[in-house]
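S.K.: give me a model of this one.
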Amino acid sequence: MTASQAVLDLTDSTTMGSFSVTESGDNTPRTTSRRHVLAGSAAVGAAAVATGLTGSFAAATPAAGSGTGRTPAGDPFTLGVASGDPDQHSVVLWTRLATDPLAEDGFGGMGSRNVEVHWELALDERFRKVVRRGHERTGPDHGFAVHAEVAGLLPGWEYFYRFRVGRHVSETGRTRTAPLIGVFGSGLAMSFASCSQFEHGWFTAYRHLAADEPDLVLHLGDYVYEYKPQVYISPDGNVRDHSGPETESLANYRQRYAQYRSDADLRAAHAVAPWLVVPDDHEVDNNWAGDIYEKPHIPQPDFIQRRANAFRAYYENMPLRRRSKPSGSEIQLYRKVSWGSLANFHMLDTRQHRDDQACDDGWKVCEDAANPARTLTGDEQEAWLLRNFRASRARWDILGQQVFFAQRLSASGARSMDGWDGYQGSRERITQGWIEGGVRNPVVLTGDVHTHWANELKADYTDPDSACVGTELVTTSITSGGNGKDSDPSTDPNLQRNPHIKFFNQQRGYVRTRITRNDLRADFRVLDKVTEPGSPVRTRASFVVADRRPGLTEVDPA
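M.R.: Prediction:
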């Protein structure tokens, strides 16, 4: 617990009792709904008042120009708020200050002086029951980003947070902690998304995701795109332009993230729930692999520095813990987040440690793709994941990762060298690892391909009768590729060539899931258009994965 955190000790047993946490039949505590938390927390609220933690957050405003407490001339919270990487007793709170988000120097109009940012965490949206307060110092060396790791919280609980600089107060964010190990609770509402190209459309899908009020959001890469304006053109035409050149310098990347974060729909999705994030390729350079950039035949002598710039900006703009702060051109991204005993989320890094794509990338018939020595994860990450499988006692083990996992053959028999088809040895070892580790319910979540898919994972894809040993859910893009189009799964050639693929759709959207002890339900959410703001959302298809029964059962759309 840091000195900057004014605390009401929520881990004290008497305080726990005041929350009226009930016991289940197997003597494990249940998580409580938002309504019950707010209704049952009066005792804690009274204790907070007694300790002096409530009151007007904006009242204690340092005078303008008083060192790190100076008040910016404009609103510094134009990029919104976010939270992420929750565990049982803590969560990361994030903001980044910018009065002029598109400033070319990447400092968002904040100048060169450090700023003191105050934050507070409460049990209610009106901040009458504040349980934590603190402050963080940020400045140009941090891109004016704030990462507050708030500890000492109750497990499985909903909280509200906000920030203040001088007289300016941010919008309110909602977050929650993970339940204790041993707790299943009533279920987890989790949505996941990928691939939001600013130029290709409006971020309406993020707004609909926020309206669903999930408990947790996973973002699986391509959060921003690196291209200069009018280079990556959607089939439907670009509806808005990137600011600045192709991202290479730290200032370029900071400006690009600020432009994306300025979108109100994206800010709403961040504010509604904690996020677990991993990047894919466009946060650095299209289809990069390890130390190799997209087009190695075209000299790019400073790619390692570019990668360092990209990682630094990614950390500055995401609600990641300090353990993920990059060191030069390296960043620690793979990690496990447990949600009680209901689910383990294994967040993977499929770019930084991989071998170069086989056969010069693209869709190829390529013998080298089957070379068992080739790796997508790198040896260390693979060993870490296999250990996690062997140690897991969770009901669901979920891989949050970026690129297509199941086998996917084209009409010519070609495969994508950028996905797991290009690293078949890696896929086989990890699949065998969850089988031998006794993983109860393995589920792979994927982004990258700008289309919805639902796949059954096979022990042997060459044998149509091979056992189904897991499930893959692939989300389409938020905007990338423009509006897209609907398709008929019953006549789609992708499904006919690949019988383990059970669903395919080319519209934009995201995937909404509900995870319980008994099953995982996935709703494939789609929008008719992203080239016009405000398009309604609907569920195109829904599937259920039952406990201990890998595979997909289609059900009526929600």
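S.K.: only C-alpha atoms for contact and neighbour calcs from this point on.
M.R.: Noted.
S.K.: so Q381 lies in a helix, does it not?
M.R.: Yes: assessed by DSSP: H, G, I helix; E, B strand; the rest coil, Q381 belongs to a helix.
S.K.: quick one more, to check against the first:
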Amino acid sequence: MDRLEFLRLSGKAAVLSLGLTIASTLKGGKPTFAEESNPFNHQSYPFTLGVASGDPLPDGVVLWTRLAPDPLNGGGMPHYDVPVKWEMALDADFNKIVKHGVEFARNQLGHSVHVEVEGLQPNTVYYYRFRTGPETSPVGRTKTLPPFASDVAKMSFAFVSCQNWQAGYYTAYEHLAKEDLDLVFHLGDYIYEGGVDTSAVRQHNSPKILTLEDYRNRHALYRSDVHLQAAHAAFPWAVTMDDHEVENNYAGLHPDQKHTLEEFIKQRAAGYQAYYEHMPLRRSSLPYGANMQLYRRLNYGNLVDFHILDTRQYRDDQANGDGKKPPTPESMDPSRSLMGAEQERWLLDGLGQSRARWNVLAQQVFFAVRDFKSGVGEQLSMDAWDGYPANRDRILNFIQERNLSNFVVITGDVHNSWANELKADFKNPNSANIGVEFVGTSISSGGDGSDSGNAAVLAENPHIKFYNNYRGYVRCTVTPDHWQADYRVVPYITRPGAHVATRASFVVENGKQELNKIYDAPITVTSV
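M.R.: Here you go, the predicted model:
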């Protein structure tokens, strides 16, 4: 479906006009002094969902909060816009305030606040907070990027994904918030859309979600977690969504469940709007009906170019009825795309023009070939890049033709840790390496997990060098000479209080597309 046809159907479903209304609202002027001095009558604390920052630039960053005194029941705010003061300082006590202003908490956007601060110094730590009426938000910490194309000696970041509330506690975020990081990437499945699981560790607050208010309440539930709030407040984040922010395994305008097209467009528009309302995203990502701009770049000096992908919104439907299937002429069709033609051109143009030492795809689903069937034949995930091999080949061929070194993919989705070498020919273990892939486990999805080895899959796929099934995150330290990835895991999440440990560490040297394991140690499970 081309964009014009998509927009026609969006308008038919009456959700495009919603996006236009929101965009028009956001073009309004700043609050007057009278508006600023006459906030709504606070009945309870409005900053229940914490604060966040994101999408940093060398001279700016996005600051976020949402006013929600009754967060799990629609927010509890009046049906009009409310002015909110914001401040940025060089110190956590706000003795050195460098920027301040007033921004509306828009009724049309669930009383969320997105402040795009400009005029900051590069590579600098700042502190921020919000005020409305007599109330003050928690203090957040953020950091700008180094100047464009500048020499950078080192950076550290972590990436996370898949935080099913019902599966357990966000203990991994408790530890991540204490790391020394410049940035955090969230690679999708920030919320889960399903209904109540009576056997869950922590139950959702509603049946399966479909409407805008449903999605708002679900996001608010997740945002109520103190460890998630702490991780947001500690670092700037760059986020992108996968499927559960709308519906499991949806593909473009193809729902996984039985909906009419118009029903699903409305649901997708609701999911996208609620996602924007709860993320530190720029106005360029404001949903336009059921369409949302998420793919974008962050340039960390001349050290790393991060190409943040959207592998869900523009993809062709999964081949062979989805699931784990052998390849067929449908899945091997060279015209099939996981990214859509426009995003693919954007990616290849960016890779071709990059002058950074490392080029990173920050994306959602398993990139390397992963054959689940031992012996003759293949069984591949149709929801991952294995279901769209021609799209993957075009990227890898481009990198090989341009002799682009230091290509790294970071991935979420699968609730396990993996480390993969990306081959010129995955059927030939002796073919050249084109890059590497680090796949992060989930924050909570999948439950406690184990230290199992998945020996059959590793044996069938010699380019896969590591597997682990505990929950956690991946911490990466990058210099011009090497990239180190530490798989940080917790032994359980079905009860609070687990310790964190490094399960394995890999190093990639500049100019060498291979994984060198420098640490590998099972972790111990502490008894109750």
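S.K.: which parts of the stretch 151-300 of structure 1 are helices?
M.R.: Applying DSSP state H, counting those that start in this stretch to the stretch 151-300 of structure 1 gives helices spanning 204-211, 250-261, 264-272.
S.K.: do the stretch 1-150 of structure 1 as well
M.R.: 13-18, 34-39, 42-50.
S.K.: aligned partner of D322 of structure 2 in structure 1?
M.R.: The alignment partner of D322 of structure 2 in structure 1, by TM-score structural alignment, is D361.
S.K.: roughly how far apart are the nearest residue to that match once chain neighbours are set aside and C366 of structure 1?
M.R.: Excluding the flanking residues, the one nearest D361 of structure 1 by Cα to Cα, 6 or more residues apart in numbering is M417, at 5.2 Å. Distance, M417 of structure 1 to C366 of structure 1, by Cα to Cα, to the nearest Å: 8 Å.
S.K.: now the common contact residues for these two.
M.R.: Listed as contacting both M417 of structure 1 and C366 by Cα atoms under 8 Å, 6 or more residues apart in numbering are A358, C359.
S.K.: higher neighbour count, these two?
M.R.: More crowded of M417 of structure 1 and C366, by other Cα atoms under 10 Å: M417, with 23 against 19.
S.K.: which residue lines up with that one in structure 2?
M.R.: That one, M417 of structure 1, aligns with M382 by TM-score structural alignment.
S.K.: for its match, what are its contacts?
M.R.: Counted by Cα under 8 Å, 6+ apart, M382 of structure 2 has contacts Q318, A319, N320, D322, G323, K324, K325, S331, Y388.
S.K.: again, only using 6 Å
M.R.: Contacts of M382 of structure 2 were listed using Cα atoms under 6 Å, 6 or more residues apart in numbering, and they are Q318, D322, G323.
S.K.: give the buried subset of these as a ChimeraX selection command.
M.R.: Command for ChimeraX that selects the buried part of these, burial taken from 16 or more other Cα atoms under 10 Å:
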select :318,322,323
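S.K.: and the contacts of M382 of structure 2, which is closest to R355 of structure 2?
M.R.: Ranked by distance to R355 of structure 2 (Cα to Cα), the contacts of M382 of structure 2 are led by Q318 at 34.7 Å.
S.K.: how close does that closest one sit to S331 of structure 2?
M.R.: With Cα to Cα as the criterion, Q318 of structure 2 and S331 of structure 2 are 8 Å apart.
S.K.: do D305 of structure 2 as well
M.R.: 31 Å.
S.K.: before we move on, what about P122 of structure 2?
M.R.: For P122 of structure 2, the distance to S331 of structure 2 - Cα to Cα - is 45 Å.
S.K.: who has more neighbours out of the two?
M.R.: A count of neighbours by other Cα under 10 Å puts S331 above the other of P122 of structure 2 and S331, at 22 against 17.
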